[in-house]
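*Asks:* Below are the sequence and a predicted model for it; my questions follow.
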Amino acid sequence: MNDRRPLFTIGQLAARTGLPVRTIRFWSDSGLVPPAGRSAGGYRLYDTEAVARLDLLRTLRELGLDLGAVREILTRQSTVGDVARAHVRALDARIRALQVQRAVLRSVAQRNSTTEELRLMHDLARLSAEERQRMIDDFVDRAFEGIDPQAPGARIAQGMRQLPAELPADPAPEQVDAWLELAELVGDPSFADRVRQMALAGAAAPADAGQGGYEPSAVLEHAGPAVADGVDPRSPEGRAVLDRIVDPGLPAAERDRLADQVETFTDRRVERYWQLVGVLNGRPPFPSQVPVFEWFVAALRAHA
């Protein structure tokens, strides 16, 4: 056989490509650059195709592709385009993770976080969107366990699950802080118990129960300015405001029942949950309404 193809030893191949001998030997042992033959002394010899394969190998590895992906390309199991697209997706995910970590560190620097907050923020930054959603879903499942999803009031469970599919590529400090506060909130057993109390009360309410003798819009319209003006709910002025919200002739027992009902569904931490979910979803902030309904409850009890 008269084969005039030029053949190279590993040393000559290293000199020609600029790659270290140990790298070429490793890739050769891995089957990515098979030798074309052996010398009389048993040394591996490589042809010009090996030079081209080494150039491609180096390029793919510098782009960050692992040996499995490189092998698929070299064996024609995948095209360069297929592997490149998959790698772009992986890089996008990594970039998003780094951006979230950067936002977390920025928040840590601004708020002078404690060691415990730093640990929690680091753990949260490493969670995928699916893992973050699972954390919220587990909380909602515990709070609404055994409650018919079609029962009155139970539909709020779906709203409580609504996290964004992904945090923004470069989350604002308030979004990082919102996620931290939300994680602490759903991890508090007493908060889960409070939400469950509200869920059970809502599920047990008759479908036609309505608001039980008052209109929430009237509470906001009349008690809102009273809270802003510092009107004492136990004062005569407070009684006058209350009379514009409920029937002045409402019996004392009904006032107590109504106060209990409103108080069951009035909670600052639950309202804060909705505010935090809104921040994460990029919705405009809304002012707290809980102090207004707390004023309403106090007025009902004072003038029963």
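*Replies:* Done, it's in.
*Asks:* C-alpha only now, for contacts and for neighbours.
*Replies:* Fine.
*Asks:* Strands of this protein, residue ranges please.
*Replies:* When secondary structure is read from DSSP state E, the chain shows strands at 37-38, 44-45.
*Asks:* Same list, those, but as TSV with distance to D141 and mean neighbour count please.
*Replies:* Shown next, in TSV, are the strands of the chain (distance: least, Cα to Cα, whole Å; neighbours: other Cα atoms under 10 Å):
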stretch	distance to D141	mean neighbour count
strand 37-38	65	14
strand 44-45	64	19
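*Asks:* and the comparison structure, right after this:
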Amino acid sequence: MSPDDTWSIGELAERAGVTVKTVRFYSDGGLLPEAGRSGGGHRRYGPEALDRLRLIRSLRALDLPVPDVGRVLEREDLRDGVLEDVIADRLRELGSQMAALRWREAALQLVQDCPAAERADRLRLIGAVSAPPSTAPMAAFWRGLLPPRLSAGLRSAIVEAAVPQPPADPTPAQVLAFARLHALVAEVLPHVDACRPTARRSDGAGRPDVLYSGLGEAYALAADAVRARRVPQGGEALDAFVGAYAGARGVRDTGAFRRELGVVLAGAADPFLDRYWRLVGEVSGGSAGAAEPNMGDAHEWLRAALGDGVTVGTVQPSAGAGAAT
């Protein structure tokens, strides 16, 4: 150190193990304090500049952007919340980047392993999906599909349950299923109102919350049976299912009503929604293919139970959170 206990920019750079250009960059950016200037106007730095430069290097080694480094350096105490906030932000960014890389890796494997004749089609499907993929088109589809008079809270719950989240570590098959699901929704999204099931438009037009909350309860009650692949049958879940439609219409659950509803639902089968839910199962299933039952699975199980002519039960449904196909 010189007699006045300061270093030149070159001496500081040498002690810190960086280039003079690096020191000048941080100094010009206001991140590195100067102790003063020499008689010739050259920058001089004290020991605190060396400590600060080492801290800057540590923060930059964590890939923190320079503006975030500046936010941290504005606070003398690293134990306050600024550093924690900056690191949390960076972790979220890295998580998104890693998800995108995992998605791209699975997509590349999908194209590499498929027959040559299918590559053009798969490239087209994958190219239409961002990485990491967005679920916004599917959410927009469900918001348009559901009745306009449905309450906001119930609408949000249904959309959340109906839209599959991209797998954190997808297989090539899951990438393909998600891409096909994205393409399916993109094709019908401009005409989403026409996709609204006829049975929902007529039976629940006046009381959509009664219908959809009741269906949600019925789906939850049927989940164990669907998961265990039991034969569709009567019981509490079917009673709640029929009760949702009866409550929306303002009528009683009778044998005649069940027969009528069975005919209506059989005639309202929707190939588009059937394909949607099959793809959702493929997206959610993972490598083992063991997806949790979705709303489409539960609805089909209950519709089949109703179609078998099960007699009227005694369990009355209550309103609950849920969603419908």
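*Replies:* Good, I have the coordinates. All values reported here derive from a predicted model rather than from experimental measurement.
*Asks:* Just give the TM-score of the two.
*Replies:* Counting by TM-score structural alignment, normalised by the length of the first structure, the TM-score of this superposition works out to 0.63. Behind it: 233 aligned residues with a Cα RMSD of 3.8 Å.
*Asks:* need the strands of the first structure in a markdown table with distance to L7 of the first structure, can you?
*Replies:* Conversion of these to a markdown table gives the following (distance: least, Cα to Cα, whole Å):
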| stretch | distance to L7 of the first structure |
| --- | --- |
| strand 37-38 | 9 |
| strand 44-45 | 6 |
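*Asks:* Of those, which is nearest V21 of the first structure?
*Replies:* Evaluated with Cα to Cα, the strands of the first structure place strand 44-45 nearest to V21 of the first structure, the distance being 12.3 Å.
*Asks:* how big is the offset of the closest one relative to the second structure?
*Replies:* When the second structure is overlaid, strand 44-45 of the first structure sits 0.7 Å from its aligned residues on average, using mean Cα distance after the TM-score superposition for the first structure.
*Asks:* mind checking how far that strand is from the chain centre?
*Replies:* On the basis of Cα atoms, centre = their mean, to the nearest Å, strand 44-45 of the first structure is displaced by 54 Å from the centre of the chain it belongs to.
*Asks:* Pull out the buried positions in the top helix by length along the second structure.
*Replies:* Counting by DSSP state H, the longest helix found in the second structure is helix 81-113. Within helix 81-113 of the second structure, the residues that qualify as buried are 82-83, 86-87, 90, 99-100, 102-107, 110-111, counting by 16 or more other Cα atoms under 10 Å.
*Asks:* Need the max-distance pair from those.
*Replies:* When the buried residues of helix 81-113 of the second structure are compared pair by pair using Cα to Cα, the farthest-apart members prove to be V82 and V111, with a separation of 43.9 Å.
*Asks:* picking that back up, helices or strands up against the longest helix of the second structure?
*Replies:* Under the contact criterion of 3 or more Cα pairs under 8 Å, 6 or more residues apart in numbering; DSSP states H and E, helix 81-113 of the second structure touches helix 66-73, helix 119-127, helix 172-188.
*Asks:* Once you drop chain neighbours, what's closest to the residue nearest the centre of the first structure?
*Replies:* With distances taken as Cα atoms, centre = their mean, the first structure has R132 as the residue nearest its mean C-alpha position (4.2 Å). Ranked by Cα to Cα, 6 or more residues apart in numbering and with sequence neighbours excluded, the top spatial neighbour of R132 of the first structure is L124, at 7.8 Å.
*Asks:* Would you mind finding the match for that neighbour in the second structure?
*Replies:* Residue mapping for L124 of the first structure onto the second structure gives V129, with TM-score structural alignment as the criterion.
*Asks:* What's the local residue count around that match?
*Replies:* The number of residues packed near V129 of the second structure is 17, by other Cα atoms under 10 Å.
*Asks:* Kindly report the same for L242 of the first structure.
*Replies:* By other Cα under 10 Å, 25 other residues sit near L242 of the first structure.
*Asks:* And G127 of the second structure, by the same measure?
*Replies:* For G127 of the second structure, the neighbour count with other Cα under 10 Å is 12.
*Asks:* now it: how far from E217 of the second structure?
*Replies:* For G127 of the second structure, the distance to E217 of the second structure equals 38 Å [Cα to Cα, to the nearest Å].
*Asks:* cool, T198 of the second structure as well?
*Replies:* Relative to E217 of the second structure, T198 of the second structure is positioned 21 Å away (criterion: Cα to Cα).
*Asks:* Equivalent analysis for G247 of the second structure, please.
*Replies:* Taking Cα to Cα as the measure, G247 of the second structure falls 13 Å from E217 of the second structure.
*Asks:* Same question for M138 of the second structure.
*Replies:* 23 Å.
*Asks:* coming back round to it: with neighbour numbers in mind, choose between T198 and E217 of the second structure.
*Replies:* When neighbours are counted by other Cα under 10 Å, E217 comes out ahead of the other of T198 of the second structure and E217, with 22 against 16.
*Asks:* residues in the first structure matched by the host helix or strand of F241 of the second structure, start to end?
*Replies:* F241 of the second structure is located in helix 236-249, with elements delineated by DSSP states H and E. Per TM-score structural alignment, helix 236-249 of the second structure has no counterpart in the first structure.
*Asks:* Kindly state which residue of the first structure is aligned to M98 of the second structure.
*Replies:* When the first structure is aligned by TM-score structural alignment, the residue opposite M98 of the second structure is I95.
*Asks:* Let me see the contact set for its match.
*Replies:* With contact taken as Cα atoms under 8 Å, 6 or more residues apart in numbering, I95 of the first structure is in contact with no other residue.
*Asks:* Would you quantify the distance from it to Q101 of the first structure?
*Replies:* Taking Cα to Cα as the criterion, I95 of the first structure is separated from Q101 of the first structure by 10 Å.
*Asks:* one step back: report the buried residues of the helix holding F241 of the second structure.
*Replies:* Residues of helix 236-249 of the second structure classed as buried under the neighbour-count rule (16+ other Cα under 10 Å) are 236-249.
*Asks:* next one: stretch 127-136 of the first structure
*Replies:* Neighbour counts using 16+ other Cα under 10 Å place R132, Q133, I136 of stretch 127-136 of the first structure among the buried residues.
*Asks:* of all those, which comes closest to Q289 of the first structure?
*Replies:* The nearest one, if we look at those relative to Q289 of the first structure and count by Cα to Cα, is I136, at 23.9 Å.
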